[in-house]
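K.L.:
Okay, predicted coordinates and the sequence, questions at the end:
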Amino acid sequence: MAPFNLKIKKGVVGRNKTFEVLRAQLSKTDKTLWFHCASLGEYEQGLPVFKELRSHYKNHKIILSFFSPSGYDIRKESPIADVVVYLPLDTEKNATLFLDLVNPELTIFVKYDIWPNFLKTLKSRNLRAILISAAFRPHQAFFKYYGKQLRDALFAFEHIFTQNEGSKELLKSIGYNKVTVSGDTRFDRVYSQLALDNDLDFISKFKGGKACVVAGSTWPEDEALFIEYINSQSVKDVKFILAPHNIKSSHIQQFKNKLSVKTVFFSNKDNQDLESAQVFILDTIGVLTKVYQYADIAYVGGAMGATGLHNTLEPAVFGVPIIIGNHHSKFPEAQAMIDNGGMFSVSNQNSFNTVLEGLIANQDRRLESGIKNFKYIEKNKGAVIQILHYLRI
């Protein structure tokens, strides 16, 4: 499929270089740790644990592997790792060669990216491995009659830290009992953002003293809501910051052309009058988390269509109300925040307009809903401490 799909091609090319990279950067005498993540989301989930281990194991080399190009491309210069590679395809030969080169004292997999041959080889060599932030559902192959190979792979982990009790019960149903319900490390990850400097002068300049709506990780179906709303409503006293998931220049320009108000891009912010603009489009990556600090209302994309809801915890930690689409059944944190009254699900343009207008008009409601979201984050952090305690760190 590689000749027909750029993302697959990147993975194929990258995997072909993995062993060459490992040979060049590791020696037989190196002490190592291995962290594996499927993609960028799992990396962000594991990051608070990775950082603690990085600071504790100062004399070890850390190998970080990804399966997806979207994770590798963005974090190939990760400061928590000495070597970043694509994980080779899961064959016995690849697993043997990879572990001959890496030979980790400790391996950490994140969530549910389970590779049977790699895990089988780790176990056969008595090498330590744990799974963190695991989330399981009954329909997964681990719990079906045809999933023996995947079930066996789970038993290579000396311990599994799950996000919830349901996942623990599913593991118990297949005879795996070395489980701790620690919660989701993403709560620790986003909470740590509050200790950082999140100030962005250009966003302060753009926002001025007006209410600001920040829409993160939007897809076309999300963007259509904002185009219609901004073009048809009298919202001169409201600023909008939009961060499309697709930042290709052709898409970004097409998006801008559909808006009837003054719009500026991050890429040319230094040459624009930011104060007079009403829409700011982030045609870049890496700043959205900080931008959420300036939101009075947040919108998180992905749930208006079938692509999957993006990270709602990032804006929640800044104590702002959040709007999402209605396809969020696979995201328990979204339902929890909806039940708490801090998040609002919309299904069409009319419901979007109603919810957004209501929040814009009622500052007290915004503050009340935002506080509920912050308290939800605060209540659920703490997974990292439990994992480090198990590892005796």
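P.N.:
The structure has been received and is ready for your questions.
K.L.:
going forward, measure contacts between C-alpha atoms and count neighbours the same way
P.N.:
OK.
K.L.:
Just give the closest residue to the residue nearest the centre of the chain, not the sequence neighbours.
P.N.:
Taking CA atoms, centre = their mean, the centroid of the chain lies closest to residue 41, which sits 3.0 Å from it. In space, and not counting its chain neighbours, residue 41 is closest to residue 71: 7.7 Å by CA to CA, 6 or more residues apart in numbering.
K.L.:
residues near the one you found, how many?
P.N.:
Applying other CA atoms under 10 Å, we find 20 residues neighbouring residue 71.
K.L.:
That one looks like it's in a strand, true?
P.N.:
No: in this structure, residue 71 is helix, not part of a strand, as judged by DSSP: H, G, I helix; E, B strand; the rest coil.
K.L.:
Put this next to the first one:
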Amino acid sequence: FLISASFRVDQPFFRWFGGSWRRMLGLFTHLFVQDERSKELLEGVGVRNVTVSGDTRFDRVTAIVAEARALPIARAFRKASELPVVVAGSTWSADEELLAKAAQGRAVRLVAVPHEPVPEALERIEQAFPAPVVRWSFAEERMDTPAPAHMPPEQDPLHARTLLVDRMGLLANLYREGDLAYVGGGFTDGIHSILEAAAWGRPVIFGPRHRKFPEAAGLIAAGGGFEVRDANTLSATLHQLLDDPASLKAASQAAARFVRDHTGATDRVAGHLLRALSAQGLQEGH
């Protein structure tokens, strides 16, 4: 079985030289695809054992939201100021350069989560992003230590402009503490998961390289996703969303609705598999 597959017309399966690729498709008992276009492409080359089931990733991110644990540091950072918070997840240097430029002179705070929290990436963000910048690990120590008496709020690390996350495995739950999200990878090999942010009802901004990810076009069409191509378009998008509460609310609702409307693939696939296995068992019983 092939589950949650997505096919594009430019793939070898559908090209004149793709005979061996098409033969591979015949090895599957059944193919579960994300959309009607994928089914049409497969049927066009003679593959009939296809069902449009949707994408099981929508169910996974919905489960993450339902089972999320609290992150006290992120919550304290958000509550330390009334400024809007942008969670920048899975960023690379190209993303960080745009974010740094777009944040200049703007009343906004950032939660920065580099794709690879190696020393050079952390140092790069510390130098480029709005200061003061506090690392997550330092904030952890601060949370475990009583604050000095009469310490001015501006000296509290959690009042920083940028919270730099130097820990792994936190991103999916961090999106809940932002007003909107920026997801990296759209200026390198392709965007990372935008569904994790959208599942929290956060508008998602990303770069132009998302052709292999149909959920990006879907989220844009739904009104919850925003493609940017440079610092100017990023700045304009931040202005559109952060300076207009009605626009931010509409985009947030659209993002949440997009994920909600696409859940259920896991149950559809499981139902088909159970029927297929049951039928196989009956045949073997005879």
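P.N.:
Received, thanks. Being a predicted model, the structure only gives us computed values, none of them experimental.
K.L.:
Work out the TM-score between the chains.
P.N.:
Aligned and superposed, the two chains score 0.85 in TM-score terms (TM-score structural alignment, normalised by the length of the second structure); 260 aligned residues with a CA RMSD of 1.7 Å.
K.L.:
re the thing from before, what about the residue nearest to the centre of the first structure, helix or strand, and which?
P.N.:
Here residue 41 of the first structure is covered by helix 40-56, with elements defined by DSSP states H and E.
K.L.:
which other helices and strands contact that helix?
P.N.:
Here helix 40-56 of the first structure touches helix 69-75, strand 106-110, strand 128-134, helix 185-192, helix 383-390, going by 3 or more CA pairs under 8 Å, 6 or more residues apart in numbering; DSSP states H and E.
K.L.:
coming back round to it: quick one: what's aligned to the residue nearest to the centre of the first structure in the second structure?
P.N.:
Matched to the second structure by TM-score structural alignment, residue 41 of the first structure sits unpaired.
K.L.:
export the helices and strands packed on helix 40-56 of the first structure to a markdown table and tack on distance to residue 151 of the first structure?
P.N.:
Output for these, formatted as a markdown table (distance: least, CA to CA, whole Å):
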| stretch | distance to residue 151 of the first structure |
| --- | --- |
| helix 69-75 | 26 |
| strand 106-110 | 15 |
| strand 128-134 | 14 |
| helix 185-192 | 24 |
| helix 383-390 | 23 |
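K.L.:
Tell me which of the ones you listed sits nearest to residue 251 of the first structure.
P.N.:
With CA to CA, the closest approach to residue 251 of the first structure among these belongs to helix 69-75: 18.5 Å.
K.L.:
The closest residue in space to residue 182 of the first structure that isn't next to it in sequence - how many residues pack around it?
P.N.:
With CA to CA, 6+ apart as the measure, residue 383 is the residue that lies nearest to residue 182 of the first structure, at 4.7 Å, once sequence neighbours are left out. Using other CA under 10 Å, residue 383 of the first structure is surrounded by 25 other residues.
K.L.:
In the second structure, what residue corresponds to residue 383 of the first structure?
P.N.:
Aligned against the second structure by TM-score structural alignment, residue 383 of the first structure finds its counterpart in residue 265.
K.L.:
Its match touches residue 59, doesn't it?
P.N.:
Yes: between residue 265 of the second structure and residue 59 there is a contact under CA atoms under 8 Å: 7.1 Å.
K.L.:
what's near enough to touch residue 61 of the second structure?
P.N.:
Applying CA atoms under 8 Å, 6 or more residues apart in numbering, we find residue 61 of the second structure in contact with 195, 196, 199.
K.L.:
same question, residue 321 of the first structure
P.N.:
Counting by CA under 8 Å, 6+ apart, residue 321 of the first structure has contacts 296, 297, 298, 342, 343, 344, 366, 367, 369, 370, 373.
K.L.:
do the same with residue 108 of the first structure
P.N.:
Residues in contact with residue 108 of the first structure, defined by CA under 8 Å, 6+ apart, are 34, 35, 36, 129, 130, 131, 132.
K.L.:
In terms of helix, strand or coil, where does the aligned partner of residue 199 of the first structure in the second structure fall?
P.N.:
When the second structure is aligned by TM-score structural alignment, residue 199 of the first structure is paired with residue 70. Look at residue 70 of the second structure: counting by three-state DSSP, its state is coil.
K.L.:
Next, count neighbours for residue 70 of the second structure.
P.N.:
11.
K.L.:
What of residue 92 of the first structure?
P.N.:
The tally of other residues near residue 92 of the first structure (other CA under 10 Å) stands at 14.
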